[in-house]
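Student: quick one, what's the 3D model for this:
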Amino acid sequence: MPKPRPQPRPGDEQSPREDAGHSGEELPVAGPPAASPPQALSMNEQQQITDDISKLTIVHEIALNSDFKLQAASFSPKSLENRVKEILHKAFWDSLEEQLSASPPDYTRAIQLLQEIKEALLSLLLPQHNQLRSQIDEALDMELIRQEAEHGALDIHGLTVYVLGTMARLCAPIRDEEVRGLQSLTDPAQLLREIFRVLGLMKMDMLNFTIQSLRTHLQDHTVQYERKKFQELLDKLPNSLDRTREWLCKAAAEVSVSSSQLPPHPAASGSPAAHSPGAVSSSTTVPNLTSVLNRGYMNLLCWEPGQKEYPETLFMDQARLQEVQAQVNQLTIIAAVLLVTSGMCGSTLCGSPGYEEALEDISNQVLQEVSRTLSHLGYAAFTTDKCASLKGQIKSIADKGNAVQHVVAQRIHSFLSLFISPDGQKSQKDFPKGLDPIQEELLEVGRRFGSVIHHNRQVFGPYYSEILKKMLLPDAEPDSDVGMDSF
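Tutor: Below is the predicted model:
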């Protein structure tokens, strides 16, 4: 006979939740070395590299994205992966239902599920939850459950009642309604399936709570971790910094032309030096290495998508930096429109209550013309979102050759360059002339840009230092810091 089952303690099912967590002169610049032929990697090596990149990306996102949250894996409803998953899941749960409906019931799969449910509940506990841990171990004693199943005395309903009570104590407030909804299910197979699903959500909630709780601690160690993992990738993938060398080589060529041009204007990329990384001259002037790196960072705001690959050391931030680039372009157009309007209308008019209405009329007129042209050419009309985005932008200002846009872009880039300098915070009080209407937006873009660059500099500074010294100071001693200031 099975040993007596310990009865749940009073209040276990509906007790208050415990402390669960919830939620001028040119210089000789060496061109990038030719890459060696890629070596074939085994499937295991490829999988290991993929896993390393995944871990590195997660840690990087935690460090830079304060809203970062892990999400359950999902597939497109029509994808092969989703179809396979649905078939396998249906087969499993159909089998469970058949087993529980048999006479006598077969509890094989139910016991497997109860074991996983127990492990899931235990994984949700915090270190101080010693008493609750003991209660779960006692109430979900797997050896006792197997004995009861063998003797046909297993009480699935009683076990699920205890599980639901424990889930109610541990779940985040956002899951309260879902947990309560489970109590109305009477079919044991369906109930176990839904318990399993909600527990998965609760585990994700706990992981995200842990990430938020440990964010400060993680940020103290993420630089060393990212650098270590990146070095492990380099060890497995030789010559995998070629794009980074090309990016820095281009920046060095630009700085060698005129060290006084900081930051570069987008049009500067049309200069011969900008398109000739690795150009050699007879000058022996060596630019400050930090200036070269800063120029490279500012060039990211003028990146031409689709024409060249992002540096390997910035690949994880490509989407984030391209979003900053798009915002800078939008702010340049908006500021240029406001500057032109202010110059033509005068400051008195621009400061009057009717100024915003006048700008609204201008944007509406532009939108009407664009809509008419789209219709004439047979293109689909703009969506509501596109119309809202277009309003306030004047087509002529968007021309890169426009003098006003050129001045505005220079001022914006000069201001943003302060955010990647060690003493930039002290200088941000000197806001560029004529950009007051976009001050709040520009400050936010600057902070985002500076945050990404500051972290990148911390992680990859040693790599940049080594590449630049080999490129610009080929005769320097290996450990020399000639021409180098702090990255």
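Student: C-alpha from now on. contacts and neighbour counts both.
Tutor: OK.
Student: just checking, what packs against the helix or strand harbouring Gln322?
Tutor: Per DSSP states H and E: Gln322 is located in helix 318-345. Under the contact criterion of 3 or more CA pairs under 8 Å, 6 or more residues apart in numbering; DSSP states H and E, helix 318-345 touches helix 347-350, helix 403-417, helix 439-472.
Student: which strands or helices does the shortest one pack on?
Tutor: By that I understand helix 347-350. Using 3+ CA pairs under 8 Å, 6+ apart, helix 347-350 sits against helix 318-345.
Student: relative to the whole chain's centre, how far out is the helix holding Gln322?
Tutor: Centroid separation for helix 318-345 versus its chain: 24 Å, with CA atoms, centre = their mean, to the nearest Å.
Student: that older thread, of the helices and strands packed on helix 318-345, which stretch is the most buried?
Tutor: helix 403-417 (a mean of 20; mean count of other CA atoms under 10 Å).
Student: who touches that helix?
Tutor: Under the criterion CA atoms under 8 Å, 6 or more residues apart in numbering, residues 262-266, 294, 298, 328, 332-333, 335-336, 339-340, 397-400, 424, 428, 431-432, 435, 446, 449 lie in contact with helix 403-417.
Student: one more sequence to fold, the one below, so I can look at both together:
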Amino acid sequence: MPLNDERPGSMSFSGEDQGSDVESSSERCDSITSASDLDCSQESFASNNSSKHCTPSSSPPKVLSLDEVMDSARDLSNLTLAHEIIVNPNFHLEANSPPQDSLFKSVKDNLHKAFWDILEAELNDDPPEYGQAIKLLEEIKETMLSFLNPGANRIRTQIMEVLDIDLIRQQADNDVIDIQGIASYIITTIGKMCAPARDEEIKKLQHNTDNIVTLFREIFRVLDLMKADMVNWEINNIRRVLLKQSVEYERATFQSILDKTPNSLNNTTKWIKCALEESQSAVSSTEVKQTAVPGPFQVLNTAFLHLLTWDYTKNTVPETLMTDEGRLREIQEHLQQCQAVNEVLLIVYSTIGGPIQGLPTLSERLKRMTTVLLDGMHRPNFNLEETLQGVSAQICCELNKSLTERGYSPLTSTLQATLTGQICSITEKDNPIRTLVEDRVQQYFKMLLCDAKPQGKLEQVPAGLTIIKHDLMPVAAKFLSLVNYNKTVYGPYYADIIRRLMFNNFPSEERPSHSAAQDTAVSK
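Tutor: Have a look, this model is predicted:
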């Protein structure tokens, strides 16, 4: 059932105290959540007797059958595909093409070559043998029919008549079959059916009539491209429907997985528990009451901040974020590269000082050069310390050139060695410049997550991050879009987990009342 256009906040716990969506790709999802999601999710936190619609449930531990495992895998596959279609406007499928130099491609090419060699040998026999050719025509016919809409009766009838396999087989038996004429009809027909982007391919087919085997091989190649075009056309149509119902669909599909798979929220619970313990420590250090509890928004925002420094090699991503793991990794990698660039340039400007201050052209050149040299710093075989040595050498060259042009003395060898040593030291975890930059980045993202209208605050980067301001903004917008949509879909699950963790962490005589917890949730 399509939902109305009422705009949700960044969380589905409550309509207040939550950041609205950023003006980015998340705008596609503005009309997919109804106000009922906000109301009932608040209820699911505030009361143990939440409405059935919003209270997530999971099955008790049990032994799964093979059918249940397969059903869960299919649900997960559907959920992943639907989510990708929704959040990625550029998502599309390419015609199947195995990697170059792979064993699969080698085997596939050899098998195809053997098939086409057999076909050529049969057609060159005297008299010709048309068995394989007729099978190809039958497959081409079925593929062409699959491209037609239900109402395309005229062209369907024409294809059925021209590619009448029984009639073609009789013609072959009497050696009166016109293979070249049939191929010409196929090319003309698929030329009318294909997307405009394939017009050049059709022209190549029309001029490739010397060898009938090569012609058929190219026809199949173009048909494979048309299949991919058809799938992508269907994806675009599905996207329009999913954008209207995505929250309901993803939540229902995820609940279906929970119903079939025990302990399906274990990683999510651990993730939120860690954030809750951190938030409780922060509250305890500032509150007099021992029973003071952090608000659920504070807990969840802390949990999402942890994703920026998540160790994907050691920790499994929460189940509610499994469809976004690739995007989260990209955000983290881009962010870490921006931080490294910022650290390098802060060291340069603090070490050299006045002679290079107030020169935007030089600053931009140093930033661009450092960014290029640090590209790919997350690859396993990337040697960061060695690269930073090269970065330092390049920066010293640029600085000497700029200083000399403006009448200053070039850097001394001692100063260059000092600069190089300080730049290379950012690989150390406790490096003060690195710690400063990482803390400021966390402050920036925390400010945006906690703000009711974060799109107006994207440019308000903390002091010390001005150099990478325009690099941080799109990363922050992408992260907020992802977080806001995730909160909207999985808010009821998060509310239920936080409520259970909070109440279980208190002795019964000290446990806050439901109304107190609700006040905490909306007052932050």
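Student: can you calculate the TM-score here?
Tutor: The TM-score (TM-score structural alignment, normalised by the length of the first structure) is 0.72; 420 aligned residues with a CA RMSD of 4.2 Å.
Student: now the host helix or strand of Leu132 of the first structure: buried residues?
Tutor: According to DSSP H and E, Leu132 of the first structure maps onto helix 130-139. Using 16 or more other CA atoms under 10 Å as the burial criterion, the residues of helix 130-139 of the first structure that qualify are Leu132, Arg133, Gln135, Ile136, Ala139.
Student: spit out the contact partners of the second one.
Tutor: The contact partners of Arg133 of the first structure, taken as CA under 8 Å, 6+ apart, are Leu122, Leu125.
Student: ok, 7 Å please
Tutor: Shown in contact with Arg133 of the first structure (CA atoms under 7 Å, 6 or more residues apart in numbering): Leu122.
Student: what's the distance between it and Asp423 of the first structure?
Tutor: 51 Å (CA to CA, to the nearest Å).
Student: please apply the same query to the fourth one.
Tutor: Relative to Asp423 of the first structure, Ile136 of the first structure is positioned 55 Å away (CA to CA).
Student: before we move on, what about the first one?
Tutor: Leu132 of the first structure is 52 Å from Asp423 of the first structure, where distance means CA to CA.
Student: with Ala73 of the first structure instead?
Tutor: Where Asp423 of the first structure is concerned, Ala73 of the first structure sits at a distance of 42 Å (CA to CA).
Student: looking at those two, which one has more neighbours?
Tutor: Asp423 (10 against 5; other CA atoms under 10 Å).
Student: now the residue in the second structure that the more buried one lines up against: how far from Glu94 of the second structure?
Tutor: Mapped onto the second structure by TM-score structural alignment, Asp423 of the first structure lines up with Lys453. Going from Lys453 of the second structure to Glu94 of the second structure by CA to CA gives 38 Å.
Student: same thing with Gln416 of the second structure?
Tutor: With distances taken as CA to CA, Gln416 of the second structure is found 50 Å from Glu94 of the second structure.
Student: any idea how far the residue most central in space within the second structure lies from Glu333 of the second structure?
Tutor: Centroid check for the second structure by CA atoms, centre = their mean gives Arg327 as the closest residue, at 3.9 Å. For Arg327 of the second structure, the distance to Glu333 of the second structure equals 10 Å [CA to CA].
Student: contact partners for Gln132 of the second structure?
Tutor: Contacts for Gln132 of the second structure (CA under 7 Å, 6+ apart) come out as Leu119.
Student: residue in the first structure paired with it?
Tutor: That one, Gln132 of the second structure, aligns with Arg109 by TM-score structural alignment.
Student: once aligned to the second structure, how far is the strand or helix carrying its match on average?
Tutor: In this structure, Arg109 of the first structure sits in helix 108-123 according to DSSP H and E. Compared with the second structure after fitting, helix 108-123 of the first structure deviates on average by 2.8 Å (mean CA distance after the TM-score superposition for the first structure).
Student: please identify the buried residues of that helix?
Tutor: Arg109, Ala110, Ile111, Leu113, Leu114, Ile117, Lys118, Ala120, Leu121, Leu122.
Student: JSON lines for those, including distance to Glu360 of the first structure?
Tutor: Below are these laid out as JSON lines (distance: CA to CA, whole Å):
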{"residue": "Arg109", "distance to Glu360 of the first structure": "66"}
{"residue": "Ala110", "distance to Glu360 of the first structure": "65"}
{"residue": "Ile111", "distance to Glu360 of the first structure": "67"}
{"residue": "Leu113", "distance to Glu360 of the first structure": "62"}
{"residue": "Leu114", "distance to Glu360 of the first structure": "63"}
{"residue": "Ile117", "distance to Glu360 of the first structure": "59"}
{"residue": "Lys118", "distance to Glu360 of the first structure": "61"}
{"residue": "Ala120", "distance to Glu360 of the first structure": "56"}
{"residue": "Leu121", "distance to Glu360 of the first structure": "57"}
{"residue": "Leu122", "distance to Glu360 of the first structure": "59"}
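Student: noted, bye for now.
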